[in-house]
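Student: predicted structure and sequence below. I'll ask about it afterward.
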Amino acid sequence: MVTPTQSRRLRGGALARSQALTPAVSTRTYSVWLAQLLLAGIIIILVLMAQALAPQATTSWTFTAGISIIIVTTAATLAVPWDRLPDRLVLVVPLVDIAAIGLLTIDPLLSVGSLWLFPVVWIATYFGRVAIVSGLSLITACIVVRDYAILGQPGPTMRLVVTLLSFGFISLFMHTSASQNRAFRQLLSRQADKLADTVDRTSRQEREGSRLLDAVDVGVVRLSPRGEIVYANERYRALYGLDVGDPAARARAVEYDGFRGRPLAPERQPLARVVGGERFVDERIWLFDQNGDWHALSLSARDLTDVAEGSATLLVVHDITDVIRAESDRQTLAARVSHELRNPLTAVLGYSEMLSDDTTEDRTRDRAEAINTAAERMMRMIGELLLAPAEQAAAPVRQTTNLGQICADAVAAFDPAARLAGVVLRLDTAEAVIVDGDAFRLRQVVDNLVSNALKYTLKGGRVRVAATHDGDTATLVVSDSGVGMTQSEVQRIFEPYFRSDSARASTTQGTGLGMGIVQSIIAEHGGTIAVQSEPGAGTKVTVTLPARPDRGEPDRVGGPSSDVAAADDDR
């Protein structure tokens, strides 16, 4: 991963190298100056040597003309703005140099034909084949003129052939090499542009990733194999009091093993454990920050793979202080409410038992026993609220249970309420439906479903409860002719605190927790639940449970119930 600092260094280094290699003038002007000044320097050396070794050669007009042409051409080269002129005009300079060197070769005392190498290389490097042929043709003309001036007759001499072959080979070689160099430079330029784009894109993605991580309310820190903090987002720095400019600096917060407990030993601190190779999920610690506040933290460490710098570790820190406090407040509230409900329920139980013992009428005794049974069930529920969360999540007590009898008891318990509401409550179970389950929990399921059906069925409507057995499957169906729900509301019926529009518009009170409780109990028993409903056409809830293959003889289902249910609503 390329950091923003590395990206800036790469761009800065490339810019510095570019500025160092780029002349103050254009590339074309610079190349023209370099080639012509090099030839002019050689000519100056030639003049000095001729004055010392062959002064008589410097008196000829051809020598003077050739030297003068090169000097004038060099001066003009330095004065002309070549970057504003077409490329073909630059070719005039080496051609003029070839002609000037040809004048110098006319004097037999001067063997300067090798100087043609400079303009030939220039033409082969920067121009095409037509220019090369033009230059070689001009050299041929100069050799022919020289031979005519010296020998008195032109003709194909060995010197001409050797010169043309040599310069032709050099021209071809230099032209090919220059073409390859230009192609290589273009390739390097494109690769450099791609590399710069990749660096910029990587840096931009890293900055975007850093901004995204800084926006989340979760601490994230990346550690190198040596335990150094490579990156820490804003939330982690705020929790641990790290310096923004130096995330590897010492944290100003202290980690504890519990609220107001003991500070963690250096080897038990999360970062030290990660460096030691330990990986963990949802590790709980307490943090005392630099502002004097306590934070409950949940930490998880995992390995990162396929990263450019090698292996690394990601430490994710969740601040769960509000969750811990909310859970503590919930348990406190549940304990207080449950404790306060015990007193009136104890009185209800006492007086219902006294009423059952004192009365001689069967009907009054049945009603007193129903009150007593319902109060006992409520006392058990209150007792479960006071249990620790681990005890509340214990598996249901499994035993041989007659689901048909549970349905019959529930229908009998709700029958008085159904009569008062003008709703026909019907039981269609006529066989023993034996399941392996918790009778208390299954009764909660039936009570919740029947209660919901009665609440949202208008006067004159019907509610049907049926329990059947088919092989290894027991089926419970509770259907009604009530107000019903839309398909989108059916999909959300198991969400906590959700109530349909018709439920909120009615005067029926509820919290929207009942169906969630039902779904949880059914899942604990390895069953399934399905809901079908249409607005104005009622609702049908189907529950399937694993059944015992040995059902035994059918039990009698029906008769008065000794239980009264209190259930929540979800519609």
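Tutor: Received, thanks.

Student: from here on, contacts and neighbour counts on C-alpha atoms
Tutor: Will do.

Student: for whatever helix or strand Leu38 lives in, buried residues please.
Tutor: In this assignment (DSSP states H and E), Leu38 forms part of helix 27-53. Residues of helix 27-53 classed as buried by neighbour count (16 or more other Cα atoms under 10 Å): 28-30, 32-33, 35-37, 39-40, 43, 47, 50.

Student: got another one to weigh against that:
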Amino acid sequence: MFAGAALAVLGVASLSAPELWVRPWVPAAVGLIALATLIALGSGRLGSRLAPASLPLVPVLDLLAVVVLHADAEIPRNVGLLACFPAFWLGFSQRRRGLVITAIAGLVLGAGMALRIPSTEGVVLTANSVGAVLIPVSLIGAAWLAQRYTEHLERQQAALLQREQERGALLQQHAADGILLDAIFETVRIGLVLIDASGKVERINPTLRDHPAMQGSGARAAMLDATFLELESRRPIRRPETPFVRAARGESFDNDVVWAQRPGQDLIAITVSSRPLMVDGDFRGSIVAVDDVTSYMRMLEDRDEFVALVSHELRTPLTSIGGYLELVLDEELPEHVVGWLHTMRRNTARLRALVEDLLIVGEMARGELRLEVERIDLRELAQDAVALLAHRARRRGVRLELVDGPSAWADGDPRRIAQVIENLISNGIKYTRDDGSVQVVVTDDRDGPTIAVSDDGIGMEPEEAARVFERFFRSAEARASGVQGAGLGLWICSMISQAHGGSLRFTSRRGVGSTATFSLPAAAQR
């Protein structure tokens, strides 16, 4: 480009002054330009060796050609602007060194023009005066801008390269994480299911895919035609509340135990956990863990059957013992013997109550709980329970109170509902402090009647309160207090509540007290 521009300028100048080619300065400058051009157009290998050399030969020759041209007094002064081309090249390729070379060339050109100022006048004087400043400044400015632009480009390239390296490292890490997750997904010994945001099963690992319960159809189809049952009552779970539908909604839950059954297959017990997959705050699906706990649940059933068998065998002799104790107590006996017999009767009654609870547990576990439903007034049942347990409260100095209110009608088995109310009030009396209080509140609204039993007793921690409906569970405080109990009462109450379509809730605070709330559906209109 520089050679073309220089030849064009010289061609135009020679039209008005052909004698330029006779003087030695112009042919010498053209020779330098030609030499620089030949070097630039030379082989790539030669050029690659010269470009990074200690002296930037091509642009230096171009600058030298401009200086030689300026040695001719007849050459127009603005020809010096041609030096901007090599100045930019030097600033771009040689940075500070190129800037120094350009500054030297610019000062030489400026000095040459300044030396001609005394011998010129008019327009030529003005051209030399302006050129003495403009040419050096223009050349230095071009080289400086080229240097700055090059440094800016290098910084951008370095930043891009770093980002590309980081992106490559991130992609490698993602690939390694993907391989690791795939290995875990395929080798873990519990069933794993990947569900997308629409609820579609995307992936099932071999542990679940090869399970015997999955045989006979594809794993995805097998999961769709399965029926899920509640663990204790074995009632069908409504589809919106089944584990996989909940997981598809993005719910997070741990160790939900249910029965699963497919047509033509035996029941299996599974424990299900789910976690939603969130990416940048967006729900992308869920990962569901499924574990077969059938053998464990069958073992619990065997235990329940054994307990039920033993309890059934114990009920008859305990009834006989109790009867004979009543007969003996009717006789005239020494006072200390009567005291022993009363102790025997109390412990026999306690043992009979425990046996009855164990028999009820067996019935409920086998789904054999039978209800004789009729229209009942929950407040009336609460009044009877309070009257029945008032003497126990008085013995401990506990204030037992039924808050006044209207009747609360429901449909239920009066014997079973009374059992729930009595158990809740009995627990309140047992676990409150001496001289404490137990309050019974019966309410009725459009959702149905509710009875709440509150005490100001020892209470318990929230994590213990969440387990009170488990069979045989007793809080650490209850065990340490020496209060008698087997941890079955609230479980039985919960099962009775579920059988009636109701609910039973329990809240507690350590050192403040507890509240059990029993709700039933509203009575049907008659």
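Tutor: Everything's here; your move. This structure is a prediction, so every number in the text was calculated from the model and none was measured.

Student: and the TM-score between these chains?
Tutor: Here the superposed chains carry a TM-score of 0.51, computed using TM-score structural alignment, normalised by the length of the second structure; 399 aligned residues with a Cα RMSD of 6.6 Å.

Student: returning to that earlier point: C-terminal to the helix holding Leu38 of the first structure, what's the next element?
Tutor: Sequence order places helix 61-79 as the next helix or strand after helix 27-53 of the first structure, per DSSP H and E.

Student: quick revisit: how far does the helix holding Leu38 of the first structure sit from the chain's center?
Tutor: 64 Å (Cα atoms, centre = their mean, to the nearest Å).

Student: and if you look at stretch 315-324 of the second structure?
Tutor: Distance, stretch centre to chain centre, for stretch 315-324 of the second structure: 59 Å (Cα atoms, centre = their mean).

Student: repeat for stretch 488-495 of the second structure
Tutor: Distance of stretch 488-495 of the second structure from its chain centroid, counting by Cα atoms, centre = their mean, is 35 Å.

Student: which residues touch the residue nearest to Asp289 of the first structure when sequence neighbours are not counted?
Tutor: Among residues not flanking Asp289 of the first structure along the chain, Ala253 sits closest, at 4.3 Å (Cα to Cα, 6 or more residues apart in numbering). Remark: with contacts taken as Cα atoms under 8 Å, 6 or more residues apart in numbering, Ala253 of the first structure is in contact with Leu239, Tyr240, Gly241, Leu287, Phe288, Asp289, Gln290.

Student: please list the members of the residues you listed that lie in helices.
Tutor: Residues of these located in helices (DSSP state H): Leu239, Tyr240.

Student: of the contacts of Ala253 of the first structure, keep whichever come out buried.
Tutor: Using 16+ other Cα under 10 Å as the burial test, the contacts of Ala253 of the first structure include Leu239, Tyr240, Gly241, Leu287, Phe288, Asp289 as buried.

Student: which one of those is nearest to Glu327 of the first structure?
Tutor: The nearest member of these to Glu327 of the first structure, counting by Cα to Cα, is Leu287 at 18.7 Å.

Student: residues in contact with that closest one?
Tutor: Taking Cα under 8 Å, 6+ apart as the contact definition, Leu287 of the first structure lies against Ala253, Val254, Glu255, Tyr256, Trp294, His295, Ala296, Leu297.

Student: at 10 Å instead, please
Tutor: Residues touching Leu287 of the first structure, when contacts are defined by Cα atoms under 10 Å, 6 or more residues apart in numbering, comprise 239-240, 253-260, 263, 293-297, 319.

Student: now the helix holding Leu38 of the first structure against helix 61-79, angle please.
Tutor: Taking axes from the mean of the first three to the mean of the last three Cα atoms, to 10 degrees, one finds that helix 27-53 of the first structure is oriented at 150 degrees with respect to helix 61-79.

Student: tell me the SS of Val66 of the second structure?
Tutor: In terms of secondary structure, Val66 of the second structure is helix; the call rests on DSSP: H, G, I helix; E, B strand; the rest coil.

Student: that one and Leu109 touch, don't they?
Tutor: Yes: between Val66 of the second structure and Leu109 a contact is recorded at 8.4 Å, counting by Cα atoms under 10 Å.

Student: need the residues touching each of the two.
Tutor: Between them, Val66 of the second structure and Leu109 share the neighbouring residues Gly80, Ala83, with contact defined by Cα under 10 Å, 6+ apart.

Student: same question for Glu202 of the second structure, what's its three-state structure.
Tutor: For Glu202 of the second structure, the secondary-structure state derived from three-state DSSP is strand.

Student: ignore the last one, Ser93 of the second structure
Tutor: Counting by three-state DSSP, the three-state call for Ser93 of the second structure is helix.

Student: contacting residues around it?
Tutor: With contacts taken as Cα under 10 Å, 6+ apart, Ser93 of the second structure has the following neighbours: Ala51, Pro52, Pro56, Pro59, Leu99, Ala143, Ala146, Gln147, Thr150.

Student: of these, just the buried ones, ChimeraX syntax please.
Tutor: The following ChimeraX selection, which keeps only the buried ones among the contacts of Ser93 of the second structure, applies the criterion 16+ other Cα under 10 Å:
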select :51,56,59,99,143,146,147,150
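
Student: out of the contacts of Ser93 of the second structure, who's nearest Val361 of the second structure?
Tutor: Nearest to Val361 of the second structure out of those is Thr150 (Cα to Cα; 85.4 Å).

Student: aligned partner of Glu154 of the second structure in the first structure?
Tutor: Structural alignment places Glu154 of the second structure opposite Arg182 in the first structure (criterion: TM-score structural alignment).

Student: okay, now that match: neighbour count?
Tutor: Residues lying near Arg182 of the first structure (other Cα atoms under 10 Å) number 14.

Student: trace Leu78 of the first structure over to the second structure, please.
Tutor: Under the alignment defined by TM-score structural alignment, Leu78 of the first structure corresponds to Arg45 in the second structure.

Student: how close does its match sit to Leu55 of the second structure?
Tutor: 17 Å (Cα to Cα, to the nearest Å).

Student: cool, thanks, talk later.
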